[in-house]
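**Q** Everything below, folded, please.
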Amino acid sequence: MFDSLSDRLGGVFDKLRGRGALKEQDVRDAMREVRIALLEADVALPVVRRFVDQVTEKAVGQSVLKSVTPGQQVVKIVNDALVEMLGGEETVGLTLDARPPVVIMMVGLQGSGKTTTTGKLARLIREKHGKKPMMASLDVNRPAAQEQLAVLGEQTGVATLPIIQGQQPVDIARRALQAAKLQAIDVLLLDTAGRLHVDQQLMDEMKAVSEISEPTETLLVVDSLTGQDAVNVAQSFSGEIDLTGVVLTRMDGDARGGAALSMRAVTGKPIKFAGTGEKIDAIEPFHPKRVAGRILGMGDIVSIVEKAAETVEAEEAERMAERMAKGQFDMNDLRSQLRQMQKMGGLGVLAGMMPGMKKAKQAMQSSGMDDRVLLRMDAIIGSMTPKERGNPALLNAKRKRRIASGSGTQVQDVNKLLKMHQEMTKAMKQIKKMGGLKGLGQLFGKGGMDAAMPGLGGPGQGGSMPGLGGPGGPPDLSNFLKK
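**A** Sure, this is the predicted structure:
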């Protein structure tokens, strides 16, 4: 979603970093380009004005212009302002520790993804928070809306309120509350009706349901692809209903991202979740600091670690760690790693989250390199015999031709995979020489991340990777790599 904005801002800041000293006019010229980039990204005009004024005021100070790295300092100021625009340092989650049943009321326009988001949140509450949720559909206007929620309940293993035809939203809410109390439900999610546009009838219905259910959370679901319309909808709802947060859907789309950047500033309510796809598990907490890092090309290491924690099986991780420590790495291990990358979102997603990988991601796209590469590699390894996977040294010209034919690839593709495996095997042996993962952590500890991996840090951070220890001390990479 933020690719276009990220490219524009990256070009502006590359110019600043390339200069040894900055004048006030240089900063003002850069801020003018930032202003244009934000407006083209469909960010609300009042938000853009406030953002640019705030950054300019801080960036033209003598402490910045006369610092050793003025360009980096300006980028850091922009990063901090961007984090503030998106909601600040801390992530705001759901309030689930109130007296049960905790009621979460989902509101929004028709077509915003409200019902699907209700199912996603119910699954998240059950699996991540260990609570017992129940869903109830109050949408009596849209055909099959109640049936859709019932299907989502079956998919996620979450109870749904039985449907009684002809019952009105307020009566359904009252019945849902009674059922939740009788069944010892921890969290009750109410999927309210939507409209094609905001009208008074919709607002009156929302208010009546709110009075009956007394929700702890009232979440506005907004389609981020609708741009400034999303901001207008949010303003309309926040003026009538006491919202506690916003959920942005379709954040994986190719819209310009202005709705996400404007929402917090316009409504004053935190963005709590972001929908990142159609699958039932494609929802994640909205982290302002991480999103800002992605926009400015600083990466999001923490999200990569979290994705790994969600997809890696503990036993497989233990086995892999032991083999790495011994310097062992065969084709079965490589296949396991390739499949792991697919589970975590593929090459594009991972490259977009790595610090300093923006240009590498662009190069991958321009050369036609995508997740099909992973599938081809997996097919090549699948065409090998178990003996060949365990000992790639057996692969002679005849065997390579057989493998290429069996996987629908070329012999040169097989050779590329073998070369990649050889390089990774060398890396494993180097780790073994340093004493395994512990030794690698000690190596980084001698000079910190800066000494071992310069240039991967964020602006003004001395090169330290975001999320892996700041300039105040070296990160514990041995624990990080084990995880």
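**Q** rest of the way, CA atoms for contacts and neighbours
**A** Fine.
**Q** The residue nearest to L225 when sequence neighbours are not counted in helix, strand or coil?
**A** Counting by C-alpha to C-alpha, 6 or more residues apart in numbering, L225 lies nearest to A255, which is 5.2 Å off, once chain neighbours are set aside. Using DSSP: H, G, I helix; E, B strand; the rest coil, the structure places A255 in coil.
**Q** part of a helix, is L190?
**A** No: counting by three-state DSSP, one finds L190 to be strand, located in no helix.
**Q** Output the longest helix belonging to the protein.
**A** helix 411-433 (DSSP state H).
**Q** after it, next one along is what?
**A** Going down the chain from helix 411-433, the next helix or strand is helix 436-452, by DSSP states H and E.
**Q** what ranges do the helices span in the stretch 251-400 of the chain?
**A** 258-267, 288-295, 301-311, 314-325, 331-343, 346-353, 358-366, 372-382, 386-390, 397-407 (DSSP state H, counting those that start in this stretch).
**Q** if we compare the ones you listed, which one ends up closest to V27?
**A** helix 288-295 (19.6 Å; C-alpha to C-alpha).
**Q** For I241, which non-adjacent residue is closest in space?
**A** Closest to I241 by C-alpha to C-alpha, 6+ apart is K207, at 6.9 Å.
**Q** Could you do E217 as well?
**A** I104 (4.7 Å).
**Q** looking at this, that neighbour is in a strand?
**A** Yes: counting by three-state DSSP, I104 is found in a strand.
**Q** Next one: it from K419, what distance?
**A** 53 Å (C-alpha to C-alpha, to the nearest Å).
**Q** Neighbour count for these two, which is higher?
**A** Neighbour tally, I104 and K419, criterion other C-alpha atoms under 10 Å: the higher count belongs to I104, 26 against 12.
**Q** quick one: furthest residue from the center of this protein?
**A** K398 (44.9 Å; C-alpha atoms, centre = their mean).
**Q** what sits against that residue?
**A** Taking C-alpha atoms under 8 Å, 6 or more residues apart in numbering as the contact definition, K398 lies against nothing.
**Q** And this one, please, so the two structures can be compared:
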Amino acid sequence: MFENLSERLERSFKILKGQGSITEINVAETLKDIRKALIDADVNYKVAKTFTDEVKEKALGQDVLTSLQPGQLMVKIVHDELARLMGGTTVDVNIKANPAIILMSGLQGSGKTTFSGKLASMLKSKRGKNPLLVACDIYRPAAIDQLKVLGEQIGVPVYAEIGNKDAVEIAKNAVKFAKQNNHDLVIVDTAGRLAIDEQMMKEIAAVKAAIQPHETLFVVDSMTGQDAVNTAKEFNDRLDFDGVVLTKLDGDTRGGAALSIRTVVTKPIKFVGTGEKMDALDTFHPERMADRILGMGDIVSFVEKAQEMYDEEESRRLSKKLAKNQFDFDDFMGQLTQIKKMGNLKDVASMIPGMGKALKDVEFDDNVFKSTEAIIHSMTPFERKNPEVINGTRRQRIAKGSGTTIQDVNRLLKQFDEMRKMMKMVSQHKMPFKRK
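**A** Next up, the predicted model:
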């Protein structure tokens, strides 16, 4: 996401950095190019103009022209303004009540049902909540089934009333059910439409009035660009929602919705969806997103993802094995599993400063580990524990069993041996990082 915008902004800053002296004229030229870059990224024209006007005012007010490093100061000003444009600070979802009720709204196809499942999974695993998903989409035949499949996938019950065509009654009954069954979180999935219509608006407004949710979220497909912003405004005028969820930010999106929506509806972006998997959901951090847009990476999110996967007891066990050079293929498989849990490899790698640009044209296959896993699974338990016994005959059998070549098996064994030596050296000098 934002790749094109990042490239355009980088080129804009080069206009400034390439000058022998910095003047109001080339500052204005840089800002003009930035405005074009924002508009090309599908940012609302008024938002783009106001943004560059604010940057210009702050740039001239902070003596960019006489600064020793005007280019760097300009990048900082743009960074701070981008963060402010997207809300400035992270805003948490309101789940303090018992039960806390969250109402979903949005057009059909925006990803409401999938997001409902993702949010239930996130709040269950990270906040210790006992959620109940509620199927209030009474028009789309597959909606209830889809929610039930997601609920089963994440271990969360789904409340549905087959045959009942009264969404308000279903929502009210679901809240009663939650109170009776000790669910401290109720997530209500509502009906969407192909376009905004009066019937839909009246229905969801009636559901909101009946259950008095503590949080109403507007779910929007970020790939729809300015249409997303216009739809958000119409929904907000009727529902006065509390926050925005941007889905499909991993797709071919120019990012305009993320940069415009906060200004147009004056409501915070609270979550971003970055894939189809149930764990592909992130809390929205304006400053971190500004870092990523300007190619600075997002090392804080990277460390947080790593810490989520970090098991202190497992780390101690591995440290002892590494010190004795006993790291084996079973341990290696465990590490691969942890890496895969961190999410899309390219997205994770792009969080590291400088990596986003380096990986721009690199295609990452999420199945990149499949052949490695197949080779390891084709080994016997004894071979996984004792890689040094894998001779030529064993290598032939492993290659045949995994559907790979002997060269693939040889390459993996060589890489594993080199990695084991390197990890032993590291373990003798550094301990694994610990939570603070």
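**Q** hmm, back to that, map the residue nearest to E217 of the first structure onto the second structure.
**A** Aligned counterpart of I104 of the first structure in the second structure: I102 (TM-score structural alignment).
**Q** quick one: contacts for its match?
**A** L185, V186, I187, V188, P213, H214, E215, T216, L217.
**Q** Tally up the residues packed near the corresponding residue of the first structure for D250 of the second structure, please.
**A** With TM-score structural alignment as the criterion, the equivalent of D250 of the second structure in the first structure is D252. D252 of the first structure has 16 neighbouring residues, counting by other C-alpha under 10 Å.
**Q** Not counting its neighbours along the chain, what's nearest D252 of the first structure?
**A** Closest to D252 of the first structure by C-alpha to C-alpha, 6+ apart is T276, at 4.9 Å.
**Q** Need the counterpart of that neighbour in the second structure.
**A** In the second structure, the residue matched to T276 of the first structure (TM-score structural alignment) is T274.
**Q** L345 of the second structure: which of the contacts of I102 of the second structure is nearest?
**A** L217 (28.6 Å).
**Q** isn't there a strand covering that closest one?
**A** Yes: under three-state DSSP, L217 of the second structure falls within a strand.
**Q** can you tell me which residue in the first structure aligns to it?
**A** Aligned partner of L217 of the second structure by TM-score structural alignment: L219.
**Q** quick one: the residue farthest from the centre of the first structure and L417 of the first structure, what's the gap?
**A** Counting by C-alpha to C-alpha, the gap from K398 of the first structure to L417 of the first structure is 16 Å.
**Q** What of T115 of the first structure?
**A** T115 of the first structure is 44 Å from L417 of the first structure, by C-alpha to C-alpha.
**Q** higher neighbour count, these two?
**A** Per other C-alpha under 10 Å, whichever of T115 of the first structure and L417 has more neighbours is T115, with 27 against 19.
**Q** right, and F329 of the second structure touches E388 too?
**A** No: checked against C-alpha atoms under 8 Å, the pair F329 of the second structure and E388 is beyond contact range at 11.0 Å.
**Q** Who has more neighbours out of the two?
**A** F329 (21 against 11).
**Q** who's in contact with that one?
**A** By C-alpha under 8 Å, 6+ apart, the residues touching F329 of the second structure are I376, R384, K385, P387.
**Q** Reformat these into TSV and put distance to D237 of the second structure and neighbour count next to each item.
**A** Listed next are the contacts of F329 of the second structure as TSV, based on distance: C-alpha to C-alpha, whole Å; neighbours: other C-alpha atoms under 10 Å:
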residue	distance to D237 of the second structure	neighbour count
I376	57	23
R384	61	21
K385	63	16
P387	65	16
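**Q** Which residue of the second structure sits opposite L189 of the first structure in the alignment?
**A** So, by TM-score structural alignment, L189 of the first structure is matched to I187.
**Q** Can you tell me the number of residues neighbouring A208 of the first structure?
**A** The burial count for A208 of the first structure: 14, using other C-alpha under 10 Å.
**Q** try A427 of the first structure
**A** So A427 of the first structure, with other C-alpha under 10 Å, has 15 neighbours.
**Q** same check, this time on the one 10 residues further on
**A** By other C-alpha under 10 Å, the residues close to L437 of the first structure number 23.
**Q** Just to check, it is in contact with Q430?
**A** No: L437 of the first structure lies out of contact with Q430 (C-alpha under 8 Å); the separation is 10.3 Å.
**Q** who touches both of the two?
**A** In contact with both L437 of the first structure and Q430: no residue, using C-alpha under 8 Å, 6+ apart.
**Q** Can you tell me how far K148 of the second structure is from F115 of the second structure?
**A** 13 Å.
**Q** Same question for G243 of the second structure.
**A** 14 Å.
**Q** Would you mind telling me which of those two has more residues around it?
**A** Neighbours per residue, other C-alpha under 10 Å: of G243 of the second structure and F115, the larger number sits with F115, 25 against 22.
**Q** Out of the contacts of I102 of the second structure, which are shared with the first structure?
**A** Among these, the ones still in contact in the first structure (both residues aligned by TM-score structural alignment, their matches' C-alpha atoms under 8 Å) are L185, V186, I187, V188, P213, H214, E215, T216, L217.
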